[in-house]
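> Sequence first, then the predicted structure, then my questions.
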Amino acid sequence: MKTQNAIRQKIGKENFGRYFKAHWQLYLMMAFPVAVLLIFAYAPMYGILLAFKNYQVSLGIWGSPWADHFGMNNFIRFFNNYNFSECLRNTIVISLYSLLVTMPCSILLALSLNYARKIWFRKTVQMITYCPYFISTIVFVGIINIIMDSRAGILGKFFYENFGINILGSSSLFPSLYVWSGVWQGVGFGAIIYIAALAGVDMEQHEAAIIDGASLLQRIRYVDFPAILPTAVIMMILNVGGILNIGYEKILAMQNQNNMGTSEVITTYSYKVSLVSTFPDYSYSTAIGLFQSLVGLILILITNKLADKLTGNGFI
């Protein structure tokens, strides 16, 4: 038996050697991206140890003492912090709000462009909706502030003078302002993947549906929607996994003292305690980041399992 296994291993190595010799160019092409992945994605995971230590710069990561409570003290501090419930609530509200609005808007735009008869009109709308995506975050927030300013902004002045609402200073309106401005910025770019999925629909299915007397809405429901469903499910799984990982740049730029009650999320809080604080606590912020990553991983696995059972369109 051992002799047979040894023979199989030897044959396998010889086959791999011949395959490698015949296709070495492919392995050479793959070497660089794999090296980049190892250096910038896996090597930094060594820093996760900071979450379980009381990090001191002079001692380094290995030399720093382990945190109390079997290394879990930084997590306990975060869960017991008075900001924890508020940050968690704000993060979930904004993330779910964005998820429930952005994806349907991207799908709706893709379907609308797919049925646009005039090519010049379709191209014009695509260009107009794509453009905001390429504006930097700070410039984009500056545009929002100019438009929504209660003294000189086009919309902000109108709402303030007629309804007494200061949009930029309203805590209750911050989630809507963040999400819908995000739709304005990203709906065109988000629709690209759905447009690509719709491009793969066989036109014979539409022709058959038209012959059977299907209306436009029926064609969308029974022909187009099943075609983009697998893509939509995959995008939903990825977005659900990032519920606690909202990008802090835009929120941080839009924050002010008046809307802090709904704009303080986990990422902005972690940024402030690690980089902005007078006494940066890197171990504490690393623990917060690790907590976000673990929750995201769990949500991805759960959502993938549910999506696979309900629609049959999961990752695995």
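Good, I have the coordinates. Numbers count the residues shown, from 1 in each chain.

> rest of the way, CA atoms for contacts and neighbours
Will do.

> for the longest helix along the chain, packing partners?
In the chain, ranked by residue count with DSSP state H as the criterion, the top helix is helix 84-114. Secondary structure elements in contact with helix 84-114, counted by 3 or more C-alpha pairs under 8 Å, 6 or more residues apart in numbering; DSSP states H and E, are helix 174-190, helix 192-199, helix 225-241, helix 260-263, helix 266-271.

> Ranking those helices by mean neighbour count, which comes first?
Comparing the helices and strands packed on helix 84-114 on average neighbours per residue, with mean count of other C-alpha atoms under 10 Å, the densest one is helix 266-271 at a mean of 21.

> one step back: wait, which of the helices and strands packed on helix 84-114 is closest to residue 14?
With C-alpha to C-alpha as the criterion, residue 14 lies closest to helix 225-241 of those, at 39.1 Å.

> And the next helix or strand past that closest one?
Downstream of helix 225-241, the next assigned helix or strand under DSSP states H and E is helix 248-254.

> Name the residues of that next one that are buried.
Using 16 or more other C-alpha atoms under 10 Å as the burial criterion, the residues of helix 248-254 that qualify are 248, 250-252, 254.

> Same list, those, but as TSV with distance to residue 196 please.
Written out in TSV, the entries for those read as follows (distance: C-alpha to C-alpha, whole Å):
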residue	distance to residue 196
248	30
250	29
251	31
252	34
254	33
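
> next helix or strand past the longest helix of the chain?
The helix or strand immediately downstream of helix 84-114 is helix 119-130, counting by DSSP H and E.

> Identify each buried residue in that following helix, please.
Neighbour counts over helix 119-130 (16+ other C-alpha under 10 Å) mark 126, 129-130 as buried.

> ok, so of these, who is nearest residue 119?
Proximity of the buried residues of helix 119-130 to residue 119 was ranked by C-alpha to C-alpha; the top entry is residue 126 with 10.6 Å.

> Skip the chain neighbours and tell me the closest residue to the closest one.
Nearest residue to residue 126 in three dimensions, chain neighbours excluded: residue 188, at 6.6 Å (C-alpha to C-alpha, 6 or more residues apart in numbering).

> Then residue 27?
Per C-alpha to C-alpha, 6+ apart, closest to residue 27 is residue 20, 7.8 Å.

> okay, now the one to match up with it:
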Amino acid sequence: MSQLSSLLSLILVISSTAEDLHLTTNDEGYLTVIQGFAAQLNCALNTCSPNVIWSKDDVILFNGTSFVKSSSVDEKSYKLQHKVEIDYEKGCSSSCDDSTLCAIGTSCVDNQCCSCSKEEFTLILRNLSFEDSGRYRCQIGNQSEQLEFQVEVLESGLKGGFHENISYDHSECCAEKGISTLCRAMCKPSEMAEYHFDPTSCKTDDYKNFLACATDNGNRTHVHCCKTQLVPSFCYDFCSGDFKMLRRSHRLCLYYLPEIFECYNRAYRMLTNPPLERFPTRNRIPLTASLSDSHHHS
């Protein structure tokens, strides 16, 4: 019997009926993600329950919000983002603590059991490797209700740690413009390891807003630098403040992030005649890399 089946058999039968509990997601069922970056899998419940389980290939990762240790799973590769939306119209009732759990449909907030309108269990996959490819499942205890995600990790071709010597910092501007959390690492690459950077999830508005920050609202252009760095012309959209929309051709620009980031960096430092690091000419580009909106535009 698998580890997952063993645990499910121990979970008490939930008093609510299966029709009362529903899982939803804003992610696709099949995700192609990029080696070395991050990805997130969203799982939302229409109320609250301590019995939500995340697993990968039938090996449990999280039981509720608790990581389940296993010899086959590296804890550093995963993080669970947990968020509860309280239904304040229904209010809060009995008290609770670490030893006194709340009933299904309520959550412990400030030591009170409060009614829920939504509970999210978002699984973050960090520093993606090929071993992270597989089938991920979010389900409610011993019920049939579940969400399944097939994740495929693609080669990026990027050298690890390329971001460490990039010193520009547009994080304040990015925060003001409301750039998605998974795209914030573009704003301060030196802290990329602390963020969960998923360039494939960044939308057109994320890139537009970031480039407004990186080009001083369009008053500065990095196109000449990008030419010097041998960035292909179809990626010049990421070198100026005139970004319109994500296109299919942009899928290859992820491969040139080090060069593009270096151009942002040079402008940010504003040094006189700085020595510009020259990256080796690319002799191979992984054709499988893709961006979030790429299938919408040609």
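Good, I have the coordinates. All of these numbers come straight from a predicted model, not from anything done at the bench.

> Do you know the score for how well these two fit?
Comparison of the two superposed chains (TM-score structural alignment, normalised by the length of the second structure) gives a TM-score of 0.23, and 118 aligned residues with a C-alpha RMSD of 6.5 Å.

> hang on, the earlier thing: the residue nearest to residue 27 of the first structure: which element?
Once you assign secondary structure using DSSP H and E, residue 20 of the first structure falls within helix 2-22.

> contacts for that helix?
Helix 2-22 of the first structure has contacts (C-alpha atoms under 8 Å, 6 or more residues apart in numbering) with residue 27.

> right, and the helix or strand after that helix?
Moving toward the C-terminus from helix 2-22 of the first structure, the next helix or strand (DSSP H and E) is helix 24-37.

> next structured bit after that following helix?
On the C-terminal side of helix 24-37 of the first structure, the nearest following helix or strand under DSSP H and E is helix 60-63.

> re the thing from before, closest one to residue 97 of the first structure out of the buried residues of helix 248-254 of the first structure, please.
Nearest to residue 97 of the first structure out of those is residue 251 (C-alpha to C-alpha; 14.5 Å).

> could you say what helices and strands the biggest helix by length in the second structure packs with?
If you go by DSSP H, the second structure has its longest helix at helix 257-269. Under the contact criterion of 3+ C-alpha pairs under 8 Å, 6+ apart, helix 257-269 of the second structure touches helix 223-228.

> Quick check: buried residues in the helix it packs on?
The neighbour-count criterion (16+ other C-alpha under 10 Å) identifies 223, 225-227 as the buried residues of helix 223-228 of the second structure.

> hmm, which two among those residues are most spread apart?
It's 223 and 227 that sit farthest apart of the buried residues of helix 223-228 of the second structure, by C-alpha to C-alpha, at 6.2 Å.

> circling back: could you point out which of the helices and strands packed on helix 84-114 of the first structure sits nearest residue 33 of the first structure?
Shortest separation from residue 33 of the first structure across these is recorded for helix 225-241, at 22.1 Å, computed as C-alpha to C-alpha.

> So what angle separates the directions of the closest one and helix 192-199?
160 degrees (axes from the mean of the first three to the mean of the last three C-alpha atoms, to 10 degrees).

> Next, the angle helix 84-114 makes with helix 225-241 of the first structure.
160 degrees.

> counting contacts, what elements does helix 225-241 of the first structure pack onto?
Contacts defined by 3+ C-alpha pairs under 8 Å, 6+ apart place helix 225-241 of the first structure against helix 84-114, helix 192-199, helix 282-310.

> export these to CSV and tack on distance to residue 160 of the first structure?
Listed next are those as CSV, based on distance: least, C-alpha to C-alpha, whole Å:
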stretch, distance to residue 160 of the first structure
helix 84-114, 24
helix 192-199, 37
helix 282-310, 38
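
> and of these, who's closest to residue 177 of the first structure?
Distances from residue 177 of the first structure to each of these were compared by C-alpha to C-alpha, and the smallest falls on helix 84-114, at 10.3 Å.

> buried sites along that closest one?
Of all the residues in helix 84-114 of the first structure, those buried under the rule 16+ other C-alpha under 10 Å are 84, 86-87, 90-99, 101-103, 105-107, 109-111, 113-114.

> before we move on, back to that, what are the neighbouring residues in contact with the residue nearest to residue 126 of the first structure?
106, 109, 126, 129-130, 133.

> Ok, residue 82 of the second structure next?
Contacts for residue 82 of the second structure were tallied using C-alpha under 8 Å, 6+ apart; they are 65, 119-122.

> And the buried residues of helix 119-130 of the first structure, which is closest to residue 28 of the first structure?
Using C-alpha to C-alpha as the measure, the one of these that approaches residue 28 of the first structure most closely is residue 130, at 35.5 Å.

> distance of the residue nearest to residue 27 of the first structure from residue 86 of the first structure?
Counting by C-alpha to C-alpha, to the nearest Å, the gap from residue 20 of the first structure to residue 86 of the first structure is 55 Å.

> swap in residue 61 of the first structure?
Residue 61 of the first structure is 31 Å from residue 86 of the first structure, where distance means C-alpha to C-alpha.

> cool, and residue 110 of the first structure?
Taking C-alpha to C-alpha as the criterion, residue 110 of the first structure is separated from residue 86 of the first structure by 36 Å.

> likewise residue 294 of the first structure?
In this structure, residue 294 of the first structure and residue 86 of the first structure are 20 Å apart, going by C-alpha to C-alpha.
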